[in-house]
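Chemist: I would like to see how this sequence folds:
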Amino acid sequence: MSRARNNNVRGPTSALTEFLRASGITPTTVARRAATQQGQQQQAAAGPSNDDSQQQQDQAVSSSVSGRPSRAASRRGASRRESGYGSDNLDEDDEENREEEKDENGAEEEEAVEEPERNSPAPAKKRKLTKAAEAKLKAQEKKKAKGKGKKGSGDEYEDDDDPYTSLSKSMWSNGSKPPVGDFENCAKCEKQFTVTKYTMAANPGPGWLCHVCAKASGKDPFKKPAAPRKRKAPGDKREVVHFVENRLPTLVNLCIKVVTQHIDDVESLGDIGTLNVEAIAKAMAKNRSLTTENAKLFYNTTNSKLVLYDATNLPSSAFESLVYLNPNLTSLRLDFCGQLDDPAFKVFTTSLPALERIELLGPFLVRSPAWKDFIKAHPNLEGFLITQSPRFDLDCLRELVSHCTGLKELRLKEFGKMSDAFLDEIADNLGGQGDSESILEYLDISSPGGESCSDAAVVNLLSAIGGSLRYLDVSKHDLLTDEFLLGGLQQHTHSLESLSIAHCPEITSKALASLFNEWENPPLVSLDASRNPELQTDALEAIMKHSGSRLENLNINGWKDVEENGLRDIGRKGKEMRKLDVGFCRNVDDFIIKAWLEGEDVKGRKKGGCTELVELKVWGCNRVTPNCPKKLGLALHGVESHIIKRT
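Modeler: This next block holds a predicted model:
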């Protein structure tokens, strides 16, 4: 047993302990110094007649001279660790541990005193003090000398600043915290509770508080610390010119605020007029300020048409009030009506008997049974334009095309359940029968939520209703190919005015050029063929040759490979052009824009030019410089120098 105890095996120590040991600070030296100071204090308090104190002091001095701590000092160190001072003695030497065990057993006490020190580590070199530390130490010794014999002197507190004898953190917090999961009694309400990591110490101590008493004291134990603010990394400052911060409210905002505050007295203004009411509705939509209170401005029992461009803030009950206060509506448009649900839509079914056209954007909450009841109650519908309705299924469409056979406008945009079966139902029920032709003029089946419809289904649909169509939108049906163009549009449509084939990547430039070169359809007014990067110059030249004399809106955004000659054709033949989007066409530059705005010189005379152009978008055209020509009344968007402010 003695050999096992006298070995020099040590456990792992912390980095702080190793640093202090290298600096000459060990538990032995700390205990020695504490014993010396305590002996001096006891001698000063009891006087020279106290033999025990004198004996303890002599022992402390002799132990400091010999380099070994006395047994009394060892006992005091052990009692200090038991009372909460152990945070300063994390790693003690095996020699001292052996002495403590021998003191407790009472059998090996003398053996520990006479044991040679060959197994103990060599004493560390004493740390050299700085001049400031030496001056401070001398001043403290002078004060101690003056205060000898004075009981209760205030100079006794000078020793509290000493880092080796100061109280550990555990003493300031009423002792070490009990382990998580233990039971403790609350210091305030004396009820037993389970200790968690959120348990807080009582103030004043001692003891610990339960969660209820901790909250009652004004401190929330569950409060999370505030996250530190992240500093923004320095970078290039970019300023978008088109969006300017309004420091002062505009006149429109002030008018809307006044009207909202005095909505009950708005009738005293008299007849505002239909145009003014629509202008106010658009202005309120920009600020999203339409509420249940100010929506009454647009209600009237004589209204036959109602348009709300942003109904985001209207709850379900507000839609019911809308119907009750406008019972004679024949046309209703509600944008962003996401809070319209089945109970409110049931009021639409029962209280709008004259409704002929309905246009809704975002009726997500209306379910299939509510749609069916509404369709059955309005067989005279001529316009059914719905965008983003995930619950409108094939059964609802069957009810629609079977009951509302007089439909002229049909929009099923961004429908998640769109499929070829939808198109077959429309073709079978709304197509021409016998010698009679279909009356459907407007069809929008763009942006299907699932898979794209096939060529066969679209061609079959056009063969049934294509003769009467004036507007067709099949954007984002990415499975449509050249068969849709040549076998569907070219063969079955003869009165189309607006066509949208955006994001149909399977369509080739050759097929599109062939369509416009041989198409018997009148010139188009609007064409959107954007997001088709494979389309090239031959297709653009065919488009301008066929429809340039009447074309007002043209979008070829993404035609990256179109050549300069094809772009100049827009200015030569597009005399009626009003809105033009040529974003990401690489060959657009200042000279082409000049030819569009001013025309081209032909034998000293200006010819051509888009004289009616009011909007031009050149996003991604990096050859357009700040010196590009401009025109009064033209809105030019996308010039990089207008977007990025260089510093």
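Chemist: From here on, just use CA atoms for contacts and neighbour counts.
Modeler: Will do.
Chemist: Just give me how far stretch 380-391 sits from the chain centre.
Modeler: Its chain's average C-alpha position is 32 Å from that of stretch 380-391, according to Cα atoms, centre = their mean, to the nearest Å.
Chemist: ah, wrong one, I meant stretch 538-551
Modeler: 44 Å.
Chemist: So what touches it?
Modeler: Outside stretch 538-551, the residues that touch it by Cα atoms under 8 Å, 6 or more residues apart in numbering are 509-510, 512-514, 516-517, 522-527, 562, 566-567, 569-570, 573-577.
Chemist: From residue 99, how far out is residue 105?
Modeler: Residue 105 is 10 Å from residue 99, where distance means Cα to Cα, to the nearest Å.
Chemist: count of residues packed around the closest residue to residue 317 other than its chain neighbours?
Modeler: Nearest residue to residue 317 in three dimensions, chain neighbours excluded: residue 344, at 6.8 Å (Cα to Cα, 6 or more residues apart in numbering). Look at residue 344: counted by other Cα atoms under 10 Å, it has 21 neighbours.
Chemist: Could you look up the SS state of residue 279?
Modeler: Using DSSP: H, G, I helix; E, B strand; the rest coil, the structure places residue 279 in helix.
Chemist: okay, now it: neighbour count?
Modeler: Using other Cα under 10 Å, residue 279 has 11 other residues around it.
Chemist: just residue 132 next, same as before
Modeler: 8.
Chemist: Beyond whichever helix or strand it is part of, next helix or strand please.
Modeler: Secondary structure assignment for residue 132, by DSSP states H and E: helix 131-146. Once the chain leaves helix 131-146, the next helix or strand it forms, by DSSP H and E, is helix 169-172.
Chemist: distance between that following helix and the chain's centre?
Modeler: In terms of Cα atoms, centre = their mean, the centre of helix 169-172 is set 44 Å apart from its chain centre.
Chemist: Report the next helix or strand after that helix in sequence order.
Modeler: Next element after helix 169-172 (DSSP H and E): strand 183-185.
Chemist: give me the number of residues near residue 252?
Modeler: Neighbour number of residue 252 under other Cα under 10 Å is 13.
Chemist: give me the number of residues near the nearest residue in space to it that is not next to it in sequence?
Modeler: Closest residue to residue 252 apart from its sequence neighbours, by Cα to Cα, 6+ apart: residue 283 at 7.1 Å. Residue 283: 17 surrounding residues under other Cα under 10 Å.
Chemist: which SS class is residue 624?
Modeler: Residue 624 falls in the coil class when you classify it by three-state DSSP.
Chemist: Go ahead and confirm it touches residue 641.
Modeler: No - the pair residue 624 / residue 641 is not scored as a contact, 9.0 Å apart, by Cα atoms under 8 Å.
Chemist: Those two - which one has more neighbours?
Modeler: Comparing residue 624 with residue 641 by other Cα under 10 Å, the one with more neighbours is residue 624, at 23 against 14.
Chemist: Now do the contacts for the residue nearest to the more buried one when sequence neighbours are not counted.
Modeler: With sequence-adjacent residues excluded and distances taken as Cα to Cα, 6+ apart, residue 624 is closest to residue 589, at 4.6 Å. By Cα under 8 Å, 6+ apart, the residues touching residue 589 are 621, 623-625, 628.
Chemist: just the buried members of the residues you listed?
Modeler: 621, 623-624 (16 or more other Cα atoms under 10 Å).
Chemist: Proceed likewise with the subsequent sequence, for comparison:
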Amino acid sequence: MWCNLLVHRQPRGAPLGKMSRRRSNGNAIRGPQSALTDFLASHNISAQQINLDYQARVQDAQRQAEAAAAETAAEAHEEVSDQEEDAAERKKRKRKEEKAIAKIKASKEFKKRKFEHQQDDPDADSDSDALARDMLKKPKAPPKPGQFANCEVCEKRFTVTPYTLSGQDGGLLCTKCGKEIKDEKKKSDNAAKKKKQAPRVRKRQQESDRMMGDVRPGAKSLVEVCVKKVADVVNDIEEFGDIPQNLLDRLSQILSKKRVLNPRTLQLFLQPGIDRIAVYDCAKLETEDFEKIFAFMPDVERINLRFAGQLKDEALRYMIEKNPKITHLQLGATNLVSDEVWTELFLTRGSQLESLKLSELNDSMKDSTVQVLAESCTNLKRLKLRSCPHMTEASINSISTLTTLEHLTLAVAQDSPPDILVNLITNLGPKLKTLCLEDYYYADDAVLEAIKNTCTHLKKLRLTGSSSFTDLTLSSLFDSNSGNPPIPFIDLSSNRDVEYQNPVADDNDTEEDPIGFGSTAMKALMSHSGSKMTRLDLHSNRHISHDALTTVFDGKIQYPELRDIDLSFVSHVDDVVMTGIFRSCPKLEKLTVFACFSAKEVVIPQGIAVIGLPNAQSAVEIMGDA
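Modeler: Predicted coordinates for the structure are as follows:
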């Protein structure tokens, strides 16, 4: 049975949007056009907005075309008007143009472009007028944000934004090229910044060298450069080889200053054929490292170990047993060594010791131990004892029996009365070449008289920290009629009574016999020892007047050997005094003037290290200046 069915077929080629179907329930199925509209609406895309943007672009293109046509018409009109203008107007316009061209030719930009043009094509004839006319033309306005432009570097077409960068030739850069150039500029700026900071590092090193007195102009010696280079790469070195002893000492100083002297680097200094060892910073060494020193160097004669906090009894006993040739011993901060072992050292090796220097012994070196030292070290020529708080007046009396001493430095039992020091100086003075009594507060004029009468062969004198010396007695110590020879090394610093107030005698700031080193002693000292003096330390001596300083340093009196002067905290030092010092001391290398605030604008000769004066390096006169 045939059923009458009506079948609707979609013609071939007909658009899909016109297709329609019926669901079984009678509802219509939505077509693709309606689905597309919903998709655009969900993504905030409006067909009307798309149409408006398209119309705007079309209108913008039309405006640009009309502007170009108008510009072409204007140029054509100008050409016609130029032909029609009369001779007077043409002459006036030409005169203005020539004036503008002449102004352009006189500018730096024109000279720069002309030079670049000649560099690019040396054989081509440079037409100055043509180049000036090109510069006279108004530059074309760059594209605005939203418009298209070609990248100056890669010539890629891109959309201009407010963040688009400009190129070196005036064009614009795309995002990729702009980022690359920005990164390159950042790297170059960082490199320039580091290069700019380099002189600051060199200045710091220069100031460090000046503090050490190294002021030699020009390049450093090849030996010094090599030694510092070795110190920089010391962790990569397996052995030093046959290096002279003086260079080993210099390497030890540099490594100690850098705090890199450890058990590994110590091994480089342990050479059996060397008779001396100097380690200026033993803070990173252990007890086993000290025993290794004494085991690897059985023939060592000179030992210098500073800050040896881990040197204990067993290590010192090992040294006594394994090193029979020791003649010079210097130990610092060996607080873990007991008096029993010190006594054993003096009884066993004391008779062969010629030099003994001990310092910072907070838990040992009592009076009984010092008595054993004095009885056993019968050939001792040099003794230095500092910061040994257990020593008292009895220790100084024991030291007074060491009549073989030629060099004595004491900074122990500093509250001893003057008669103890007088007895010490009277017994040892005739043979002494070095006498250093540091910070003996109660030392008075009787001590000075003992020094004057008995110490007739001194090459070095250090008397510091006294509040009892008087200016008149100090001046008599340097009496030219006494027959005592000049003393090359003088340190009379901090000799003043802080609470003493003496009225000024006259208008020249001269005080009447003050307590401490004053003007009278200053004149007597320079008159007596100035001809042979090499070092002078008078810091913190407040009673030296300006008149005394200008008298002894007047620029006419010469001190030919004086190389190092310390006048810190001497308030009367000013530009006049410093200028006189420079003229009176032709071999001066180092001048220390901390807290000398009156010295401000002095010109410093080359080759002199001035320490303590702000911006002293900028005041150094140029080579060749008078």
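Chemist: what range in the second structure does stretch 138-154 of the first structure sit on?
Modeler: Following TM-score structural alignment, stretch 138-154 of the first structure has no partner segment in the second structure.
Chemist: no, scratch that, I was asking about stretch 546-562 of the first structure
Modeler: Under TM-score structural alignment, the match for stretch 546-562 of the first structure is residues 528-544.
Chemist: and the matching stretch, how far from the chain's centre?
Modeler: Taking mean C-alpha positions (Cα atoms, centre = their mean), stretch 528-544 of the second structure and its chain are 30 Å apart.
Chemist: And stretch 405-419 of the first structure, by the same measure?
Modeler: 33 Å.
Chemist: same thing with stretch 474-492 of the first structure?
Modeler: Remark: stretch 474-492 of the first structure is offset 39 Å from the chain centroid, using Cα atoms, centre = their mean.
Chemist: Ok, stretch 591-598 of the first structure next?
Modeler: The answer for stretch 591-598 of the first structure is 43 Å, by Cα atoms, centre = their mean.
Chemist: quick one on the thing from earlier: under the alignment, what does the residue nearest to residue 624 of the first structure map to in the second structure?
Modeler: That one, residue 589 of the first structure, aligns with residue 574 by TM-score structural alignment.
Chemist: next one: residue 380 of the first structure
Modeler: Residue 380 of the first structure maps onto residue 352 in the second structure, with residues paired by TM-score structural alignment.
Chemist: wait, that match sits on residue 327?
Modeler: Yes - look at residue 352 of the second structure against residue 327 with Cα under 8 Å: they come within range, at 5.8 Å.
Chemist: Can you give me the buried ones in the helix holding residue 132 of the first structure?
Modeler: Residues of helix 131-146 of the first structure classed as buried by neighbour count (16+ other Cα under 10 Å): residue 144.
Chemist: and the contacts of stretch 538-551 of the first structure, which of them are in helices?
Modeler: Judged by DSSP state H, the contacts of stretch 538-551 of the first structure include 509-510, 512-514, 516-517, 566-567, 569-570, 573 as members of helices.
Chemist: tell me which element residue 539 of the first structure falls in.
Modeler: Using DSSP H and E, the element containing residue 539 of the first structure is helix 537-547.
Chemist: and the closest residue in space to residue 601 of the second structure that isn't next to it in sequence, what is it in contact with?
Modeler: Nearest residue to residue 601 of the second structure in three dimensions, chain neighbours excluded: residue 575, at 6.6 Å (Cα to Cα, 6+ apart). Neighbouring residues of residue 575 of the second structure by Cα under 8 Å, 6+ apart: 598-602.
Chemist: got the residue ranges for the helices in the stretch 301-450 of the first structure?
Modeler: Taking DSSP state H, counting those that start in this stretch to define them, one finds helices in the stretch 301-450 of the first structure at 316-325, 342-351, 368-377, 394-403, 420-430.
Chemist: Relative to the second structure, which residues correspond to stretch 194-214 of the first structure?
Modeler: Using TM-score structural alignment, stretch 194-214 of the first structure lines up with nothing in the second structure.
Chemist: Please identify the buried residues of the helix or strand residue 195 of the second structure falls within?
Modeler: Here residue 195 of the second structure, judged by DSSP H and E, is contained in helix 175-211. For helix 175-211 of the second structure, burial by neighbour count (16+ other Cα under 10 Å) applies to 175, 177-178, 207, 210-211.
Chemist: from the residues you listed, which single one is nearest residue 428 of the second structure?
Modeler: Of all the buried residues of helix 175-211 of the second structure, residue 428 of the second structure sits closest to residue 211, with 35.3 Å by Cα to Cα.
Chemist: how much space is there between that closest one and residue 518 of the second structure?
Modeler: 27 Å.
Chemist: before we move on, what about residue 187 of the second structure?
Modeler: 61 Å.
Chemist: Compute the number of surrounding residues for residue 541 of the second structure.
Modeler: When neighbours are counted by other Cα under 10 Å, residue 541 of the second structure comes out with 23.
Chemist: Identify the residues contacting it.
Modeler: Contacts of residue 541 of the second structure (Cα under 8 Å, 6+ apart): 493-496, 516-518, 569-570.
Chemist: Repeat that for residue 597 of the second structure.
Modeler: With Cα under 8 Å, 6+ apart, residue 597 of the second structure has these contacts: 571, 574.
Chemist: which helices and strands sit right next to the longest helix belonging to the first structure?
Modeler: Counting residues, the longest helix in the first structure under DSSP H turns out to be helix 27-46. In terms of contacts (3 or more Cα pairs under 8 Å, 6 or more residues apart in numbering; DSSP states H and E), helix 27-46 of the first structure is packed against helix 51-66, helix 71-80.
Chemist: The second structure: matching residues for that one?
Modeler: The counterpart of helix 27-46 of the first structure in the second structure, using TM-score structural alignment, is absent.
Chemist: which one in the first structure is aligned with residue 607 of the second structure?
Modeler: Under the alignment (TM-score structural alignment), residue 607 of the second structure maps onto residue 633 of the first structure.
Chemist: now do residue 463 of the second structure
Modeler: Here residue 463 of the second structure is matched to residue 501 in the first structure, going by TM-score structural alignment.
Chemist: just checking, that match touches residue 479?
Modeler: No - using Cα under 8 Å, residue 501 of the first structure is not in contact with residue 479, being 11.7 Å away.
Chemist: Of the two, which one has the most company?
Modeler: The neighbour comparison of residue 501 of the first structure against residue 479 (other Cα under 10 Å) goes to residue 501, with 23 against 15.
Chemist: mind checking how far that one is from residue 615 of the first structure?
Modeler: Distance of residue 501 of the first structure to residue 615 of the first structure, computed by Cα to Cα: 21 Å.
Chemist: Check residue 467 of the first structure too.
Modeler: From residue 467 of the first structure to residue 615 of the first structure the distance is 32 Å (Cα to Cα).
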